[in-house]
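Visitor: starting from these lines, generate the structure:
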Amino acid sequence: MTTTSPLSPPSAPTAPPQPGPAVRRLVTAQGLAVLGTTVDLTLTGVVGAHLAPSRVLATVPFSLIPLAAAASTFAWSRLVGRAGYRRAFGVAPAFAVVAGLVCALAVQLDQFWLFCVGTAFVGVYQAGTGYYRFAAAESWPDARARAVSTVLAGGLVAALVGPFLATALTHATPTPYVASYLLVAAAGLAALAWNAFLPRSLAVLGRTDGVAAATVVSAADQAHQADQSDPADDGVRSRAVLWRQPVLLGGVAAAALAAFAMMSMMTAGPLAGTDLGHSEGQAALAVQLHMVGMYAPGFVVARWIGRFGERRVALLGTAVIVVAGAAALVSPSLPAFVVAMAAVGVGWNLAFSGGSAMVAASYGPAERGRVQPVSEVLTTAAQVAGALSAGALATASGWPALGGGVAVASLAVGVALAWSGRGQRRSRDIRRSAST
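Guide: I've put the predicted structure just below:
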């Protein structure tokens, strides 16, 4: 046993770990991705209503974003597995450039089908950038939750600036909205330049050809994997074993709920807001507060996760989403509309951050291909369901029904998260009793 001399100076408190270069660079990459996304969140529903031959089709362009993301998720996962995160992230912004140019051309030519093609390219880009948080978690394995929330927080400045730029550029060209979509292309070009200089460590992370075996895994991760692994599979668990984990199922459920709630209310919000009697400026303010709510909690959510755990933060997110849905359900007033839009943004951050951290904690480096793409497809499918449901409810009469549906879905996921946490505690108690 070591002793400390009374004359020895007290040891200095351990400084909290700082993010590595990969996480810091991914923060800016996330901000550039969100900058382009805010244009679509702010304007695509409105532009779709102008271009569509029928109002029923107004949200189809927005719905194609998550649909294309779901369709391309496995392709991105395969590219990451073969070439590493750095190569995949170097390619992804090219789709934003194409998307912005095609959408701008579609608006100029008044072609609805071409606009749909452009928004589909946005979805492919979003699927690629969705792996930013996984790359951050793997590059900082001892602080996965902080890595995820730090990267997500990188979108805050873009969330503040994006909606204003999108609306400010509306009439910058003779044909309205053309300049706004050129902004998407410009953000993609900036991301191409930025991602070309991502750290070389990201070229190794993600690869499944054996090179990634050099990735450093924390002692806690090794113990967890050893406890859960199948001895017949050299420590790599089967999909059946992986997908029976409560932490993985709960994490995916929380992330999927966040995606569904955010996409449905964000898609319907701008159109429903004007139908409720609010001005376009008021609707834009609600969108801005929504975007701030999506990314501002990133500065504190990592500390909350460290103190309370991923599951409890995800559970808090579901509760905030219930508030958002209830606000839309009970009143068409401007304060209720703003609360609904802002609260669903905050709830998205908490549920998505907590859920993503739960997912990242459920697999080892060699198992990512059995978890990441499936998790992303399920989350993106929830986005598709949210966007499609919003298409039918993007009116003043449909807004309360949408809010009620979001509240009910969030309650269901919250109950499931609470129940799974109770089951995990019971399992730990049983193991402790058996060991003693």
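Visitor: C-alpha from now on. contacts and neighbour counts both.
Guide: Noted.
Visitor: just the helices in the stretch 151-300 of the chain please.
Guide: 156-168, 178-195, 201-204, 219-228, 239-242, 246-275, 280-295, 298-308 (DSSP state H, counting those that start in this stretch).
Visitor: those helices into JSON lines, with extra columns for distance to Ala416?
Guide: JSON lines is the format used below for the helices of the stretch 151-300 of the chain (distance: least, Cα to Cα, whole Å):
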{"stretch": "helix 156-168", "distance to Ala416": "30"}
{"stretch": "helix 178-195", "distance to Ala416": "38"}
{"stretch": "helix 201-204", "distance to Ala416": "35"}
{"stretch": "helix 219-228", "distance to Ala416": "22"}
{"stretch": "helix 239-242", "distance to Ala416": "18"}
{"stretch": "helix 246-275", "distance to Ala416": "7"}
{"stretch": "helix 280-295", "distance to Ala416": "23"}
{"stretch": "helix 298-308", "distance to Ala416": "18"}
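Visitor: tell me which of those helices sits most buried.
Guide: helix 246-275 (a mean of 26; mean count of other Cα atoms under 10 Å).
Visitor: just the element for Ile321, please.
Guide: helix 310-330 (DSSP states H and E).
Visitor: compare with the first, here's sequence two:
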Amino acid sequence: MIRASRDMWLLAVGQALSGTVVSLLTAVSSLSGAMLAPYQGLSTVPVSATVCGTLLMIYPASVIMGRLGRRIGFFLKAVIGIAGGLVSAVALVLQSFSILVVGTFLLGAFSAFSQYYRFAAIDAVKSADERTRAVAMITGAGIVGGILGPYLASHFDRAFQTPFVGSFIALTVVCIAIAISQIFLSADLGRDSATPSTSSPPALRFKPSSDFAAASIICAIGFAAMTLTMNAAPLALARDPRCGGSTTPILQAHFIAMYLPSLFNATLVRAAGLRGLVAGGLVALLLMALSAQLFEATPSLYFIQLTLSGLGWNFVFNGGTLMVASTYSNDHKTKAQGINSLIVYGANVFASLAAGILVAQYGWQAVNLACFPMILAGALFLFRMPRAKNA
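Guide: Here you go, the predicted structure:
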């Protein structure tokens, strides 16, 4: 229990610092892209490169951590993040859009490993009953990153003559802190057993069930709807003269809404079950999308919408993660977690690419309109999940 407790705290630190990197990158990536892009519709290509880097690394990251453990995986992640931050800073100094895309691609590979903190939390507990609290604790640690990331982005964006160079340098320093903290994790945390149990077939024979597929798609929908609005928001806010170009308070509200509710998820699951938690998230996303169609965009409305986007992500993604965890055995962990993350980030690639195009061509209202079919699909897949997953 002592070692598990230590690992949980270290995972929480890693999640908080990783969330700082992600939120900082969200605050400056599309704006950096807009500064260097040959065409404004390509402003979110650096963001999309991040998602593509995540997509390509997401399954290998699961395999690496299955073989070598979470400690080596998260340390390697930090090294990749350091490289990505430095390359991105150099790109801005050289005014090179293509080098910026390379840097943000590396930061995507960094993010791939970060997606496994939720599963690492499950590894660190001893029983299925503790899973909800473990995931809530680790996800809740992201509150720190949600506040600190946008602050660092805005505080250091003019630290050097070239805008945003200081932000990427700050990102690099945070990655160094991640490397230092994660090296103290237990060496065997998350590492696959040398001999699979006789009660289930080898991991290589894992065949995803329909419940696994449905729960994974629910995770993907929650993440994609959030990604679409989160990546589009800085561009939409920068284009709106009523907002004065300031995105920091709105993004901070978004990230707080993403992570703060995790502290109460265990209570919510006991009261309404996992299906109820996911349904609540879909309702939050629906209110966000509807408000954009019914009301004129104002700073206050952006604030409310991005808060709803974060809340929707928290309930849908965390509920979906716990649903996924109940659909595979420990022998199948590496492959199941890799496939789940691959599905999530496959959807995110399209959402990220669509964000820049929709904002540039049609505006913020169209971004929210695109969320409606995703919300409907999420409701349909949730409806078909068996009530046994509601516990």
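Visitor: let me see the contact set for the alignment partner in structure 1 of Val269 of structure 2.
Guide: Superposed on structure 1 with TM-score structural alignment, Val269 of structure 2 falls opposite Ile305. By Cα atoms under 8 Å, 6 or more residues apart in numbering, Ile305 of structure 1 lies in contact with 145, 312-313, 354.
Visitor: give the residue farthest from the middle of structure 2.
Guide: Thr198 (35.2 Å; Cα atoms, centre = their mean).
Visitor: please report how far that one lies from Ser29 of structure 2.
Guide: For Thr198 of structure 2, the distance to Ser29 of structure 2 equals 48 Å [Cα to Cα, to the nearest Å].
Visitor: what of Leu94 of structure 2?
Guide: For Leu94 of structure 2, the distance to Ser29 of structure 2 - Cα to Cα - is 16 Å.
Visitor: ok, these two, which is more surrounded?
Guide: Between Leu94 of structure 2 and Ser29, Ser29 has the larger neighbour count (other Cα atoms under 10 Å), namely 29 against 12.
Visitor: which helix or strand contains the aligned partner of that one in structure 1?
Guide: When structure 1 is aligned by TM-score structural alignment, the residue opposite Ser29 of structure 2 is Thr44. Element membership of Thr44 of structure 1 [criterion: DSSP H and E] is helix 21-51.
Visitor: Val98 of structure 1 too?
Guide: helix 85-109.
Visitor: in structure 2, what stretch matches that helix?
Guide: The aligned range for helix 85-109 of structure 1 is 70-94, by TM-score structural alignment.
Visitor: now swap in stretch 161-179 of structure 1 and tell me
Guide: Against structure 2, stretch 161-179 of structure 1 falls on residues 148-166 (TM-score structural alignment).
Visitor: can you tell me what Gly206 of structure 1 aligns to in structure 2?
Guide: By TM-score structural alignment, Gly206 of structure 1 lines up with Arg191 in structure 2.
Visitor: so its match sits right up against Arg67, yeah?
Guide: Yes: with contact defined as Cα atoms under 8 Å, Arg191 of structure 2 counts as touching Arg67 (5.6 Å).
Visitor: re the thing from before, can you tell me which of the contacts of Ile305 of structure 1 is closest to Thr175 of structure 1?
Guide: Gly354 (42.6 Å; Cα to Cα).
Visitor: give me the neighbour count for that closest one.
Guide: Gly354 of structure 1: 33 neighbours (other Cα under 10 Å).
Visitor: which one in structure 2 is aligned with it?
Guide: Match for Gly354 of structure 1 (TM-score structural alignment): Gly319.
Visitor: so what does the helix or strand following the helix holding Thr44 of structure 1 touch, helix or strand wise?
Guide: Using DSSP H and E, the helix or strand that follows helix 21-51 of structure 1 towards the C-terminus is helix 60-83. Helices and strands touching helix 60-83 of structure 1, as assessed by 3 or more Cα pairs under 8 Å, 6 or more residues apart in numbering; DSSP states H and E, comprise helix 21-51, helix 85-109, helix 112-129, helix 372-393.
Visitor: redo that, cut-off 10 Å
Guide: helix 21-51, helix 85-109, helix 112-129, helix 201-204, helix 246-275, helix 372-393 (3 or more Cα pairs under 10 Å, 6 or more residues apart in numbering; DSSP states H and E).
Visitor: export these as JSON lines, with columns for distance to Gln288 of structure 1.
Guide: JSON lines is the format used below for the helices and strands packed on helix 60-83 of structure 1 (distance: least, Cα to Cα, whole Å):
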{"stretch": "helix 21-51", "distance to Gln288 of structure 1": "9"}
{"stretch": "helix 85-109", "distance to Gln288 of structure 1": "21"}
{"stretch": "helix 112-129", "distance to Gln288 of structure 1": "20"}
{"stretch": "helix 201-204", "distance to Gln288 of structure 1": "32"}
{"stretch": "helix 246-275", "distance to Gln288 of structure 1": "11"}
{"stretch": "helix 372-393", "distance to Gln288 of structure 1": "19"}
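Visitor: ranking the ones you listed by burial, who's on top?
Guide: For those, the highest mean count by mean count of other Cα under 10 Å goes to helix 246-275, at a mean of 26.
Visitor: tilt between that helix and helix 310-330?
Guide: 20 degrees (axes from the mean of the first three to the mean of the last three Cα atoms, to 10 degrees).
Visitor: related to what we said a few turns ago, indicate which one of the helices of the stretch 151-300 of structure 1 is closest to Leu101 of structure 1.
Guide: Nearest of these (Cα to Cα): helix 178-195, 6.1 Å.
Visitor: mean deviation, that closest one versus structure 2?
Guide: Its aligned residues in structure 2 lie a mean 0.5 Å from helix 178-195 of structure 1 after superposition (mean Cα distance after the TM-score superposition for structure 1).
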